[in-house]
Structures are given as C-alpha cells and as structure tokens.
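Q: Below: sequence and its predicted model.
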Amino acid sequence: MGASTVILIAVNQADIASLNQGESLRNLLKWDFHPNVEGHPAFSHLHLRMWYLPDGLLFEDYLDRRWTEATGELVGEVIFPSRHAATSGRASLTLHPIGVPHLPQGEQGPYGGFGGQSPPPNPRLASWWKLLLERAPMHTEVEGFDLSLEVTHHGPFLNAPALFIEVGSTEATWGHEGAANLLAELIRDGLLSPNINTWSDVKKKGDQVVLVTLGGGHYAPRANALAALDNVWLGHMLASYALPFIHVEGGEPKGTWKQAINDAITSTRKAFPEGEIVVSMDKKAFKGWQRQAVREHLEVLRVPLLTTRQIKSRLEGTDE
C-alpha cells in the first residue's frame, strides 16, 4: 500500500454499536488527532483513518472521494462498524458487502446504494469471517451470539472496496461492549497483523478461488460454509430476492436478474485483480427455468458455475 493510500473506518455517531467499536479500536491502538474532515472528527494511526459521521452511514455516498478531496489521501478501502437490525431479535455478529445490484439501473435504494452499481466487496471479507469463527469461541462474553455473513445489501455507494461489520440485532445487544471489543480486535488484527494474508499476498498463487454466490436467504448459509475454507475468497453474495425473474413463455426471462449477476461479477473482479471468479448457486432456491437461464448467462460470461464438491476439488488440485 502506497504512503498516500489509507484505509478509512467510518463511524456513525448516532449508532451505539458503531460508536462502541470505534471507541474500543481507539483504546487498542495509539491514535493521533487528525484535522476535522467536513467539520467532523477524525483520527489517524499509521495508514488507518477513523472518521466520525454525524447521522447514519447508508446514504453517505462517495466517502472515499470526499476524504481524498478534503485531505489529498487516496482511500484504498472503507470499513463500516455498525449495528445490525433483524426482526428475529437474536444476538448476532455479522459481516457483509454492500450494494443493491437488482434495483433498476441508477435508482437509489430505500436504504441507500444505486441499482446496478455495487461497490467492490472488500477482499478481507473471507479472512475476517475465518478470524471471527476462530476468535468468537474464545470470548465468553459473546457466547450465544449467532455468527453469520449477510448477503450484499444497502448503501452507501462508493468506488473503494467496502464491508460492514455489525453487532445485532436489537437495542438489547447493540450496545454490548463485549461484542464491540471482539469486533474491534478483529478490525485491528485484520488490518494490521502480518499473519493474516491479503489478496495482494496470494493472488499469484494458483490455488485460490474467488467466490460469488447466487440464491438463498439473507444470512448466506452457502457462503458461510464455503468462505470458512482455506484459499476461498469472498465476493458479492446475492440472495434470491436480489435476482428478480419474470417468466416469459418460450423466451429469455425478463427482470433485473441478469443485471444483478453482471454487476456482482464485475464488481468482484475489481476487488480481486487476477482472481479466478467462480459461482456457487443454491439450486433449491430457483425453479428449473431460472437455473437454466443462470447457467446459460454464466456460460456467456465465461464464469464457472461449480458445486460445493467441485470447489473443494479445485482447492485440492483435483478438478473433476
């Protein structure tokens, strides 16, 4: 990473889960005061920058460009500590990329983002997921918390690779300090530890797979399992609701499903230069005509559609 390129950590001052993660991270490292940016507090540690925003994150578009315009520093990636809301009410710790690839092109989503224009997924997603699975059992204070990836959803829009790291899923746990401390340690080690590979460390190796998943529910069980494997890197994950099909008798299905797939793959390629993109599809989530349409479109894109068994064989160097 060049001297003028920084990693931006965007903290939401109106969100206790975001604030707690930011405060814990500031306690873990020695931060210097940075001149206010757009009138809002900021801090620096080595190539890390923490920026406190006043009210929400989902509509804070172009944060990377805005930081560069204000400071002259290029932003290589953005991390969003946040809360996670869910009707289940279950305590949870989650990670996910952002975007609304299925909405009409350029249309702003109800929770931010622009249709068909997903930011690149942060290449750290899979390594942080593995780290979360490893660390959480060592922290008794988060015993009982669900651990999960979430599919690609909501805003904001930016050009730098991004991820959200969240404490869920109601007011009862948003302020959980033990959860915030664990995620702050994960951010610290995930960004600074020399023992955790980045994509630039391994992209020349031939045994790495970059995964895009299609179909299934919001909590990405397929991605949860596959991204836990060594040498699997994670791109965008599209739930069934992000692949809208309209059946056309005797013709190609309409809807924005094709746009969503194109956006997910194009955006993932930006995040993983020289990476081998493969797709895993939840077959049970699709009707037969939908599966066939996806297969044919991926053939046009020349992106392999692999089963879990085929992915594992490829990782082992024993392609079927």
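A: Nice, I can see it.
Q: make it CA atoms for all contacts and neighbour counts henceforth
A: OK.
Q: residue contacts, Thr307?
A: 280-281 (C-alpha atoms under 8 Å, 6 or more residues apart in numbering).
Q: same thing with Pro161?
A: By C-alpha under 8 Å, 6+ apart, the residues touching Pro161 are 76-78, 119-123, 271.
Q: Now do the buried residues in the strand or helix carrying Gly178.
A: Secondary structure from DSSP states H and E places Gly178 in helix 177-192. Neighbour-count burial for helix 177-192, counted by 16 or more other C-alpha atoms under 10 Å, picks out 177-188, 190-191.
Q: residues in contact with Ile265?
A: Contacts of Ile265 by C-alpha under 8 Å, 6+ apart are 212, 236, 277.
Q: mind listing what the residue nearest to the spatial centre of the chain touches?
A: By C-alpha atoms, centre = their mean, the chain has its centre lying nearest to Pro97, at 2.2 Å. Applying C-alpha under 8 Å, 6+ apart to Pro97 gives the contacts 120-122, 125, 150-153, 162-164, 235-237.
Q: ok, longest strand in the protein?
A: Using DSSP state E to define each element, the chain has its longest strand at strand 74-85.
Q: So what touches that strand?
A: 4-12, 15-18, 21-22, 57, 64-65, 67-68, 94, 122, 160-170, 174.
Q: Give me the subset of those residues that lies in helices.
A: Of the positions in the contacts of strand 74-85, 16-18, 21-22, 64-65, 67-68, 174 sit in helices, assigned by DSSP state H.
Q: Quick check: of these, which lies closest to Lys130?
A: Gln21 (19.2 Å; C-alpha to C-alpha).
Q: How many residues are close by that closest one?
A: 31 (other C-alpha atoms under 10 Å).
Q: For Leu131, see how far away it is.
A: Gln21 sits 17 Å away from Leu131, going by C-alpha to C-alpha, to the nearest Å.
Q: again, but for Ala91
A: 19 Å.
Q: same deal with Pro81?
A: Pro81 is 16 Å from Leu131, by C-alpha to C-alpha.
Q: which one of those two has more residues nearby?
A: Just comparing Pro81 and Leu131: by other C-alpha under 10 Å the higher neighbour count belongs to Pro81, 28 against 16.
Q: Look up how far Ser313 lies from that one.
A: For Pro81, the distance to Ser313 - C-alpha to C-alpha - is 35 Å.
Q: and if you look at Val78?
A: Between Val78 and Ser313 the distance is 33 Å, computed by C-alpha to C-alpha.
Q: okay, now Arg49: neighbour count?
A: 21.
Q: Leu234 now?
A: 30.
Q: Isn't it up against Val212?
A: Yes: judged on C-alpha atoms under 8 Å, Leu234 makes contact with Val212 at a distance of 6.6 Å.
Q: secondary structure element for Gln290?
A: helix 288-301.
Q: what about versus this one:
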Amino acid sequence: MVVLVVATSSDPASIGPAAAFLAMPGWSPGPPIAEGMQSFTNGNVRLLKHERSIIAEDHLDQRWQEATGEPVSEVIFLSKHTAVSNRPALTVHPIGVPHLREDETPPQGGTPGWAAIPNPRIGPWLRLMQKIAAEQGLVPEFEITLEATHHGPVTSTPTMFVEIGSTEEYWGRQDAAQAIALVLRKGLGLEDGNDVGSWQGNGEKVLLGIGGCWNVEALHQSFL
C-alpha cells in the first residue's frame, strides 16, 4: 500500500509545498502515469504532479493502482485555501459535498451527496501543523484551522486536503510551503520512520460525535 500525495503546477500553494517536499532527501523518479503527469517515490510515499485544477482529476487513487499495480491507502492533496477574511492560514480538511441534492451541480468538483472517507491523520496533523508552524515562526501571523468539507475531487480511499491560505500574497510564501513540507515529511514517517496519525483499526475504541456536545472532555472520560 502506498500514500499518494497530489499537487498541481497550476496552484502556487500546491506546487510550492510539493517542491519543498521533493527537495528533501530520499526521492527518486516514479513510474509514468499519464500525459501531463509526473511521479516521484520515497519509501511508501508517492508524489504525483499534474497540470490541471486540483479538484478536476477524479479517481486518482484508482488510476494510480491501475497504472502501477500499487494499491493506495490514502490520498493527501496540496492546495490553496480562500476565505472571506483573507487571513493567512494553514488548514486541513476532509472532502466531499454531502449537502448537495442529486439535481444540484457541485461548484468545485465532487458528486452530489458524496463525501470521501476522512483521512484519520486530520486531527493529529492539525496538531502537528500547529507545532511546526510555531517552530517556523508562522504563528501568530498564520491561523491553523480545520475546515469543513466542501469540494471534490472524487476518491475511494481516506482523503484530506492540506492548504495554504488565504490570498495570492500567501499562497506563494516559501516559509509556508516549507512548513507544509515538514508536516508531510514528519507526518508520513520519512524523517525518522515514525509517522503521525495513521490508524489501522486494530481494536481501538472510536468516539463518534453527532450534533453538539457541550463537554467533550466529560464525554471522553465516560467513554473510557
């Protein structure tokens, strides 16, 4: 099983972190996938670069397996983030448009009523991102946030987006790109062999919250 990290050259907040990630040790050229796509390998991590919108390439996990024979365990997309506040931010979020009816057209990819399986790294990586951003001097200038799901592309495996926001001024920031690259390297275990946030489902208890909860800590303790 391999982890697929996806970047696009059409987005500075995507290709910047990808370039910083590829500048770190251990990479070699990967197999050819399709015209306009490049791939690179490092351990069980595969970085795929393409030229289209990050939300336009559906089923990249399935297409990777069909082209290489390697099943994909999870997908991580690198992208820009936009917000009305225009505040600089580093974000993570799941994907999908489950709020749309079948007769509605998703404005940013995906399929109406669909949501990807959330990548279990989302919570641990949010905390890792906070730590690395602080160490790199990006906090408090950059806000570290968890977004709601709101777009595609369509995938079949656990998926997350890792983003830089929120305006063109920040999308190309090299220090932000370096911070994201460090999150990827540390989080995927390429630094010391110890990854962050992977979950194999080996009998661990899972806490599922639906609706509001006024005291999460009390609920957690009662669950234990």
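A: That came in fine, so what should we check first? Just so it is clear, the structure is predicted and the values come from calculations on it, not from any experiment.
Q: TM-score for these two?
A: For this chain pair, the superposition-based TM-score is 0.91 by TM-score structural alignment, normalised by the length of structure 2; 220 aligned residues with a C-alpha RMSD of 1.9 Å.
Q: Looking at Val78 and Ser313 of structure 1 now, which is surrounded by more residues?
A: The residue with more neighbours, out of Val78 of structure 1 and Ser313, is Val78; 23 against 13, by other C-alpha under 10 Å.
Q: That one matches what in structure 2?
A: In structure 2, the residue paired with Val78 of structure 1 is Val75, using TM-score structural alignment.
Q: How about the counterpart of Ser166 of structure 2 in structure 1, nearest residue that isn't a chain neighbour?
A: Using TM-score structural alignment, the partner of Ser166 of structure 2 in structure 1 is Ser169. In space, and not counting its chain neighbours, Ser169 of structure 1 is closest to Ala85: 4.4 Å by C-alpha to C-alpha, 6 or more residues apart in numbering.
Q: for Pro94 of structure 2, same thing?
A: Closest to Pro94 of structure 2 by C-alpha to C-alpha, 6+ apart is Met160, at 4.7 Å.
Q: for the one you found, what are its contacts?
A: 75-77, 92-95, 118-119, 122.
Q: and the residues you listed, which of them are in strands?
A: Going by DSSP E, the strands hold 75-77, 92-93 from those.
Q: OK, contacts around the nearest residue to Thr105 of structure 2 once chain neighbours are set aside?
A: Distances taken as C-alpha to C-alpha, 6+ apart put Pro112 closest to Thr105 of structure 2, at 7.0 Å, once the chain neighbours are dropped. The contact partners of Pro112 of structure 2, by C-alpha under 8 Å, 6+ apart, come to 97-106.
Q: mind redoing it with 7 Å?
A: Residues near Pro112 of structure 2 by C-alpha atoms under 7 Å, 6 or more residues apart in numbering: 97-98, 100-102, 104-106.
Q: Quick one: neighbours of the residue nearest to Ser169 of structure 1, just the number.
A: For Ala85 of structure 1, using other C-alpha under 10 Å, the count is 17.
Q: can you tell me which residue in structure 2 aligns to His34 of structure 1?
A: Using TM-score structural alignment, His34 of structure 1 pairs with Gly30 in structure 2.
Q: just checking, that match touches Phe40?
A: Yes: under the criterion of C-alpha atoms under 7 Å, Gly30 of structure 2 makes contact with Phe40 at 4.2 Å.
Q: So which of the two has more stuff around it?
A: Phe40 (18 against 15).
Q: and the corresponding residue of structure 1 for that one, which of the three is it?
A: Matched across to structure 1, Phe40 of structure 2 falls on Phe43, judged by TM-score structural alignment. For Phe43 of structure 1, the assignment made with DSSP: H, G, I helix; E, B strand; the rest coil gives strand.
Q: Tell me how far Ala67 of structure 2 lies from Val154 of structure 2.
A: Computed as C-alpha to C-alpha, the Ala67 of structure 2 to Val154 of structure 2 distance reads 18 Å.
Q: Compare neighbour counts for these two and give me the winner.
A: Neighbours were tallied for Ala67 of structure 2 and for Val154 using other C-alpha under 10 Å; the higher tally belongs to Val154 (23 against 12).
Q: if we can go back for a sec, would you mind identifying the next helix or strand past the helix holding Gln290 of structure 1?
A: Per DSSP H and E, the helix or strand that comes after helix 288-301 of structure 1 is helix 308-315.
Q: Same question for that next one: list its buried residues.
A: Buried residues in helix 308-315 of structure 1, counted by 16+ other C-alpha under 10 Å: 311-312, 314-315.
Q: again, but for stretch 2-17 of structure 2
A: Buried-residue list, stretch 2-17 of structure 2, by 16+ other C-alpha under 10 Å: 2-9, 11-17.
Q: One more: stretch 132-141 of structure 2?
A: 132-134, 138-139.
Q: Roughly how far does the residue nearest to Ser169 of structure 1 sit from Thr94 of structure 1?
A: Plainly put, Ala85 of structure 1 is 11 Å away from Thr94 of structure 1 if you go by C-alpha to C-alpha.
Q: count of residues packed around Phe114 of structure 1?
A: Phe114 of structure 1: 26 neighbours (other C-alpha under 10 Å).
Q: you'd agree it is up against Ile98?
A: No: using C-alpha under 7 Å, Phe114 of structure 1 is not in contact with Ile98; the gap is 10.4 Å.
Q: contacting residues for the aligned residue in structure 1 for Thr8 of structure 2?
A: Counting by TM-score structural alignment, Thr8 of structure 2 lines up with Asn12 in structure 1. When contacts are counted by C-alpha under 7 Å, 6+ apart, Asn12 of structure 1 touches 18-19, 52-57.
Q: Distance-wise, check Val162 of structure 2 relative to Ala18 of structure 2.
A: 11 Å.
Q: for Glu163 of structure 2, same thing?
A: Taken as C-alpha to C-alpha, the span from Glu163 of structure 2 to Ala18 of structure 2 is 12 Å.
Q: do the same with Gly113 of structure 2
A: If you go by C-alpha to C-alpha, the gap between Gly113 of structure 2 and Ala18 of structure 2 works out to 31 Å.
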